[in-house]
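Q: Sequence plus the predicted model coming up.
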Amino acid sequence: MKETLNNRLRYFENLKQSIGIAYLNLFVFIVLFIAEISIALVSGSKALLAAGFNNLSSIIISVGLLVGLKVSLKDPSHSHSKGYQQFETLGNLFSSFVMFLMSAYIVIEGGKGAIFSFYTSPDSPGNISVSVAGGAGFVMLATFLINRKVYQKVESNSINTLMKDALSDTLMNFGTALGILLSIEINPMFDGLTAVVLGLILCRMSYLIVKENVFHLSGGFDPEMVENYQNVIEGIPGIERIVDITGKMFGDAVAVDVTIEVTGKMTVEESAVIAETIEQELASRFDVFDVDVQVRPKR
């Protein structure tokens, strides 16, 4: 029990750190959104406008993650006996859907801009657009590095989502600066084409995040980890047979259900000791949040 309690306390401490990082990302995204949209409307840059709307999606992503993280901190109830940790995954899923929809919008608008440039001669964006996009790229690179440093410490799925979003924003802004520069020096068509390419990259990244979160919400679990649990349990004396092992993700928390068979001559107290040993071993070796062990006599 002590190990699982320590894991729970560590999990909730990690949640609080994730909330702090989410607030930091939200502040950065709001500042960059205002700056890029303002300059894009003045300069007429499609790529910079796309980068600005990408920051808007990042704002929505951060808010969605914050809601999920805050709900995850709630104590267990009768309706959610294991707690509300899955709301963290729901927040990630919502955020990744928003990222996907916004990337599709960027592709469509960028494509329109590129096609439009074939039939007209739009004004090239000014050099200030290049400076704003490049500056935003460096800000997002710093944000990405902060997210990555914290993620390496707490390994939170929410921070992982923020980290990937910050990386996509870094690529978006540097790519935008390059596209605007090419549109000024070579052809205005590059402004729209850059938005299309960057939008497709964002589509790919958001798809991978959606896929991962749907996998966890649908009850999916890494079979390699189940095999690792089984190898540990098999080394505990007194167990006749492992009937079943299932794992489930509750946000970043891992819950494991184990069913074992023991000899019919074993007392209730001895069975309880084995169940306690299983819980201690799994919690100490794999940072498991909750372990339920069902013991039944061998038939």
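A: Perfect, I can see it now.
Q: From now on I want contacts and neighbour counts done on CA atoms only, so please keep to that.
A: OK.
Q: for the stretch 51-200 of the chain, what spans make up the helices?
A: For the stretch 51-200 of the chain, the helices defined by DSSP state H, counting those that start in this stretch occupy 86-119, 127-154, 157-185, 189-217.
Q: In a markdown table: these, plus distance to E3 and mean neighbour count.
A: Formatted as a markdown table, these follow (distance: least, CA to CA, whole Å; neighbours: other CA atoms under 10 Å):
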| stretch | distance to E3 | mean neighbour count |
| --- | --- | --- |
| helix 86-119 | 22 | 21 |
| helix 127-154 | 17 | 19 |
| helix 157-185 | 22 | 24 |
| helix 189-217 | 24 | 21 |
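Q: Go through those helices and name the closest to V31.
A: Nearest of the helices of the stretch 51-200 of the chain to V31, taken as CA to CA: helix 127-154 at 9.6 Å.
Q: residue contacts, the residue nearest to L193 when sequence neighbours are not counted?
A: Once flanking residues are discounted, L193 sits nearest to A114: 5.7 Å by CA to CA, 6 or more residues apart in numbering. Neighbour list for A114: M189, F190, D191, G192, L193 [criterion: CA atoms under 8 Å, 6 or more residues apart in numbering].
Q: A further structure is provided below for comparison with the first:
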Amino acid sequence: MSFRINKSEQHAKKDPPAYLIGLIGMLLSVVIAIGILSLTDFELYSYSILFVLPLGAIALGMISTSVYTWRIVSRGYKPSRQHYAVSLLMAFITFFLIQYGEYQTTYVTEDHTINHQFKGEPIRNYTDAQENVLTFPNYLAFKLKTGETSFIHRGGEVIEMNSSSGSNWFSWSLSLVGFLLGSTFPGWFSQQGTLHCTACKRAYVTEHKLGELTFERVTELHDVLVQEIQSDNFNAFIDIVNRYDIFKNNEAHDLQETYVINIGVCPNCNHGYVIMRHYSRIDAEGGSFSEDNKKIVLPTTGSFAAQGFRYVKAV
């Protein structure tokens, strides 16, 4: 008796876990934050707009989990609650790695000026008022109790303002929240404008446009279109789409809402879909945006989808 090893499965087993690949994003976030700090003495992670929107922390949080999320999506998976939990943990660790990097690059010159260009003595050689050596935990506690807050003036000037312990804790906590919030954005963005296969849950559906109908026409013909799909009658379906296509009937101008009719197929299991994506006009030049919550997804047979793809290639 002989056995044959599936090469694709064998290769998949050798692929490193997504969280290991995700370490690249974490490292990139740390390098950017510490690099900017070393070059300009500016704490990007603590930069906020109007003291309530932690823009710098959100950006670094997004970077820290972007590679991890890319790895999940590139393998055909949809980010799950477990993946989001891992993203939060990775962002939490990255946040403190940046704090530790700041500690290691904080130096004091002879005139007691703090810098991050390795000039003078490292901060770890100093003690606080209670003569506690400024280890990393002590440095962090000391920084939160006393210090200055930096913010950027509208003209681009960095302004230093004396801050209290309460405001320091608020700013630090806000940065941490911004970091965690930003870590979830790559997963959310990856789902916009895409359809994950509900049959195998292992791939994203490949879509091709068949036509575009008015909102009112789709509402009117919805049941008929569904009937043709359930009957596995692609020819009758595409005849309806072509008959009422806004471009073939010169109806594209002055329309506020339309549905783009796409044919889709899962590259992993060949499950078919008809996807009707809703678009709303936003300007007079024809610009529009898709409202993902208004899309209509109708499952089809594989043969229906195959006919649809052959039709797209033929026209």
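A: Received, thanks. Keep in mind that this is a model prediction, so the values were computed, not measured.
Q: Just give the TM-score of the two.
A: Comparison of the two superposed chains (TM-score structural alignment, normalised by the length of the first structure) gives a TM-score of 0.31, and 160 aligned residues with a CA RMSD of 6.4 Å.
Q: just to revisit the earlier point, any idea how far the residue nearest to L193 of the first structure is from V196 of the first structure?
A: In this structure, A114 of the first structure and V196 of the first structure are 9 Å apart, going by CA to CA, to the nearest Å.
Q: ok, G308 of the second structure - contacts?
A: With contact taken as CA under 8 Å, 6+ apart, G308 of the second structure is in contact with L210, F234, I263.
Q: Now intersect those residues with the strands, please.
A: Among the contacts of G308 of the second structure, the ones falling in strands (DSSP state E) are L210, I263.
Q: which among the contacts of G308 of the second structure end up buried?
A: Among the contacts of G308 of the second structure, those classed as buried by 16 or more other CA atoms under 10 Å are L210, F234, I263.
Q: Isn't the first one up against A314?
A: Think L210 of the second structure. No. Counting by CA atoms under 8 Å, L210 of the second structure sits too far from A314 to count as a contact (11.6 Å).
Q: just to revisit the earlier point, list just the one of the helices of the stretch 51-200 of the first structure that sits closest to A51 of the first structure.
A: Of all the helices of the stretch 51-200 of the first structure, helix 157-185 sits nearest to A51 of the first structure, with 6.2 Å by CA to CA.
Q: Summarise which helices and strands the closest one is packed against.
A: Contacting helix 157-185 of the first structure under the criterion 3 or more CA pairs under 8 Å, 6 or more residues apart in numbering; DSSP states H and E are the following elements: helix 2-43, helix 46-72, helix 86-119, helix 127-154, helix 189-217.
Q: Now tabulate those helices in CSV and tack on distance to V295 of the first structure.
A: Below are these laid out as CSV (distance: least, CA to CA, whole Å):
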stretch, distance to V295 of the first structure
helix 2-43, 19
helix 46-72, 30
helix 86-119, 27
helix 127-154, 33
helix 189-217, 27
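Q: Nearest to A253 of the first structure among those helices would be which one?
A: Taking CA to CA as the measure, these were each checked against A253 of the first structure, and helix 2-43 came out nearest at 7.1 Å.
Q: And the closest one, how far out from the chain middle?
A: In this view, helix 2-43 of the first structure has its centroid 11 Å away from the chain centroid, taken as CA atoms, centre = their mean, to the nearest Å.
Q: And stretch 39-50 of the first structure, by the same measure?
A: Centroid separation for stretch 39-50 of the first structure versus its chain: 29 Å, with CA atoms, centre = their mean.
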